[in-house]
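Trainee: sequence unknown, structure follows:
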C-alpha cells in the first residue's frame, strides 16, 4: 500500500510528531509525506521517509464570511495543486493529517479519484462551518480516524459512525535508566536555574488560551504563598495565531503581578520532552478541551506523575487516583491542592508513577498505533464495514 500522508502546514506540533512516528513504524504500508517545504519534510527525510513537496494554504475555520471566502479560495488553489500531483503519482490512499488537510484533499476528489481518510486530531468546529465540514467529509472521505472518543463524539453523526475509527496516539517507549534520569535532572535543573532539591511542576505544549497555562501559574503561586518551595516550568512557544502571542504576554504579566518571577521559568520550545519529564516531579495539563493529551503519555512513559483536566480526551488516559489525578477545568485552587498532595505523599507519587508507566506500556505504544492504522487502510481499501462498533459510536480497530 502506498500511502500519501498529507499535512497542510510545514510547521511541527503534536499532530505532525504523531504522523511521523506512525509512518516510521509501519510494517506493511509505504508512506510518502506530502507537505510544504520546511520542517515536516526535513524531519521525515531524517528518519528515512520519502517526501513530496506540496504547496498548501494555512486556512482557519472561522465564522467571518469575508475571511471564510478568502480562505476557501486559498484552499481551492491548494487542493487543485495537490490533486494535480496525486493524478500523476501511483497512490493507493490519502491519509489527511487534519481536518483542513482532509478538506483540501477532498475538494478535487472527482479529479484524482483516490480514497481519503481524515485524521481527526482536534475538536471539530460547530455551527454552519461545522455542518459544511461534515457534509464535505460525508461526500469525499472513506474513513475518519479520531484520536479520542471526545473528538469522534463531536464529529460523527449517524451517517458517519460506520466510517469512524478510534485510534489513540502512541509514543515510542524509550527506556531511560535511573542514573540517566538523575543526570538529566541535574543538568536540566542547572540549565533552568532551579535548585536540585526543589519541587518542580511542568506544563508542556503550545502557549495558547485554551491550554490555560494561567491555571498552572495561579496554582503555583498558591503553593508558594503556603510555604512550598515549588518551581513551574512552562515549556512551549506561542505560534500560529496573534491571540496566542497576546496570551503569552498576559502570562508574563500575571507572573509579574503575583511576584513569582523567580519561580516560573518560561523554557521556550524544547526537543527534549522526555528528558524534561525526567527532571520534573509532576506534569500538569490544564487545557479546557484537550483532544487527547499526548504529553500525558510521554510523561507516564518515564514514570512522571500527571495531573490533568476532566475534559476532552484526557479521561481516556488518566484513571483518577490510580495512574494520575484530575480536576475540573479552571479550578486552580483544586489543582494546587492536588499538587500539594502529591508533593507531600511519596507513596502516592510512587503508585501513580508505577501505574502510569504500566498504562503507557500496555495501551499507548506507537507500534500498536501504527498497526491499527494499517488495519484501517486495509479495511477501507477492501470496502470492509463489518468491524466491531465501539460503544462511543466509533469502530475501534483491534491489534
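Mentor: Here it is on my side, so go on. This one's a predicted model, so the numbers in the text were calculated from it and none came from an experiment. Residues are numbered from 1 along each chain as shown.

Trainee: can we go C-alpha only for contacts and neighbour counts from here?
Mentor: Fine.

Trainee: May I have the residues that are in contact with residue 255?
Mentor: Listed by Cα atoms under 8 Å, 6 or more residues apart in numbering, the contact set of residue 255 reads 217, 261, 264.

Trainee: can I assume the last one is in contact with residue 233?
Mentor: Right, residue 264. Yes. Counting by Cα atoms under 8 Å, residue 264 does reach residue 233; the two are 6.0 Å apart.

Trainee: So what's the residue count around residue 99?
Mentor: As a burial measure, residue 99 scores 24 neighbours (other Cα atoms under 10 Å).

Trainee: cool, residue 225 as well?
Mentor: Residues near residue 225, counting by other Cα under 10 Å, number 12.

Trainee: of the contacts of residue 255, buried ones?
Mentor: Among those, those scoring as buried are 217, 264 (criterion: 16 or more other Cα atoms under 10 Å).

Trainee: and the comparison structure, right after this:
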C-alpha cells in the first residue's frame, strides 16, 4: 500500500477544481495510494469517489463555519495521514491551515485562483503548509509577489482526459439539441455566471458582431448569480434570438467539439480548465491575457489573446476567426497538440506525487 493521503474538497458541484480532485483520487488509487476524502455531504464528488477513496462527508457552511476545523482535527488525529492535502477554498484553506498548525501534519495546499490577497494573510495561510501547489505559472507569480518563497511553490498544471474530448463533432445532434441551423456558426462560452468571467463583455461585443453577421449564435454554458442579469441584458438589447442559455452541462465532451469558437473574456483566471477542454476538442479560442490563460492559449497558434476589458478587441478577434474557416481549422489542430503535450492526466498525477514524496523524504 502506498501513502495515505487525506484530501479536503468542499465544493458541491463538479466544477473545475472538484473535477481535478476526482482525477487525482482515481490516479492515486490506481497507483496503490490510500485516499481519504473530506467533502460536503451530498456533493457530486462524494458519489463519484466511492471505490477510490474512503469518504468522510460533513456539513459545512463555508468560510465562517468553525465546524470544519473540529472535523479536520478529529479526522487527522484518527487517520494519521502521511499527507494532508487541502484542495478547495470554501473555508478549507483557512481552517485547513489552522488544522495543519495544530496537528503538525505534513500539509499541502493547492491554489487554483489568481486573485491577490493581503501579504499578511497570504504569509499566514501558506506558512501553515509545507508546500503550495499552483495550477499555473501565473498563480505562482502572484504568490511570489506576496512573499511566498519560490522553493516552497510547485507548479502542477491542471489536466483533463484528452481522449474524452478529442471526438468527432456530432453536428446533427448539436443542431437538434440547441435549435441551431447547420448553416449558423456557434460561439460558445463555458463559465460560471460570476463577475470575473466577463459575460457582460461578450454580450456587449455581440451587438457589433450580430450587426455584421446574422448567422452567429452564442451558447452560454453554466450557472451562477449573474445569470438573470445577463439574460435581462440580452433581452434589453434585443439579442435573444442569438443567445442560448444552456445551463450546467455534464455532456461537455459532446458539446464542445460542435462549437466553431470558444470565448473566455475573463478579468481573472487561475488557469481555465474549460479552455484546456476546448483545446482538446479542437476548438479555437478567444481569451484574455490574464492569470494562467496564456499557458493554454498561444496567440496566433490555437487562438487569439486580447487585453482584459477591451470590448472592441474582443469583437474584432471573434470576427477575425468567424470570417476565416481555414485559420480556425489550423488552430484546432494546434489546440489538440497543446492539450495532449501539456495537460495530460498522467503529468498532473505524477506532479502531485512528486510533491508528496519530496515531503516524505525531507524528514
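Mentor: Arrived safely, thanks for sending. None of these values were measured; they are calculated from a predicted model.

Trainee: What does the superposition give as a TM-score?
Mentor: With the length set by TM-score structural alignment, normalised by the length of structure 2, the two chains reach a TM-score of 0.92; 357 aligned residues with a Cα RMSD of 2.0 Å.

Trainee: In strands only, show me the contacts of residue 255 of structure 1.
Mentor: If you go by DSSP state E, those have residue 264 in strands.

Trainee: between the contacts of residue 255 of structure 1, which is nearest residue 313 of structure 1?
Mentor: Ranked by distance to residue 313 of structure 1 (Cα to Cα), the contacts of residue 255 of structure 1 are led by residue 217 at 22.9 Å.

Trainee: hmm, back to that, take the contacts of residue 255 of structure 1 and lay them out in CSV including distance to residue 5 of structure 1.
Mentor: Shown next, in CSV, are these (distance: Cα to Cα, whole Å):
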residue, distance to residue 5 of structure 1
217, 38
261, 43
264, 39
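
Trainee: now structure 2: which of the contacts of residue 255 of structure 1 match?
Mentor: Retained in structure 2 (both residues aligned by TM-score structural alignment, their matches' Cα atoms under 8 Å) from the contacts of residue 255 of structure 1: 217, 261, 264.

Trainee: Counterpart of the second one over in structure 2?
Mentor: This means residue 261 of structure 1. Aligned by TM-score structural alignment, residue 261 of structure 1 pairs with residue 240 of structure 2.

Trainee: likewise the first one?
Mentor: With TM-score structural alignment as the matching criterion, the partner of residue 217 of structure 1 in structure 2 is residue 203.

Trainee: Now name the helix or strand holding the closest residue to its match other than its chain neighbours.
Mentor: Excluding its sequence neighbours, the residue lying closest to residue 203 of structure 2 (Cα to Cα, 6 or more residues apart in numbering) is residue 234, at 6.8 Å. Following DSSP states H and E, one finds residue 234 of structure 2 within helix 227-236.

Trainee: Mind reading off the mean deviation between that helix and structure 1?
Mentor: Superposing on structure 1 and averaging over aligned pairs (mean Cα distance after the TM-score superposition for structure 1), helix 227-236 of structure 2 comes out at 1.5 Å.

Trainee: hang on, isn't residue 38 of structure 1 packed against residue 8?
Mentor: No. Under the criterion of Cα under 8 Å, residue 38 of structure 1 is not in contact with residue 8, lying 11.5 Å apart.

Trainee: These two - which one has more neighbours?
Mentor: Between residue 38 of structure 1 and residue 8, residue 8 has the larger neighbour count (other Cα under 10 Å), namely 28 against 13.

Trainee: dump the residue contacts of the aligned partner of that one in structure 2.
Mentor: Using TM-score structural alignment, the partner of residue 8 of structure 1 in structure 2 is residue 10. By Cα under 8 Å, 6+ apart, the contact set of residue 10 of structure 2 is 38-40, 88-90, 92.

Trainee: could those be laid out in JSON lines, adding secondary structure and distance to residue 22 of structure 2?
Mentor: Below are the contacts of residue 10 of structure 2 laid out as JSON lines (DSSP: H, G, I helix; E, B strand; the rest coil; distance: Cα to Cα, whole Å):
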{"residue": "38", "secondary structure": "strand", "distance to residue 22 of structure 2": "12"}
{"residue": "39", "secondary structure": "strand", "distance to residue 22 of structure 2": "12"}
{"residue": "40", "secondary structure": "strand", "distance to residue 22 of structure 2": "14"}
{"residue": "88", "secondary structure": "coil", "distance to residue 22 of structure 2": "13"}
{"residue": "89", "secondary structure": "coil", "distance to residue 22 of structure 2": "16"}
{"residue": "90", "secondary structure": "coil", "distance to residue 22 of structure 2": "17"}
{"residue": "92", "secondary structure": "helix", "distance to residue 22 of structure 2": "17"}
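
Trainee: Reformat the residues you listed as CSV; add distance to residue 360 of structure 2.
Mentor: Converted to CSV, those look like this (distance: Cα to Cα, whole Å):
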residue, distance to residue 360 of structure 2
38, 22
39, 25
40, 28
88, 23
89, 25
90, 27
92, 23
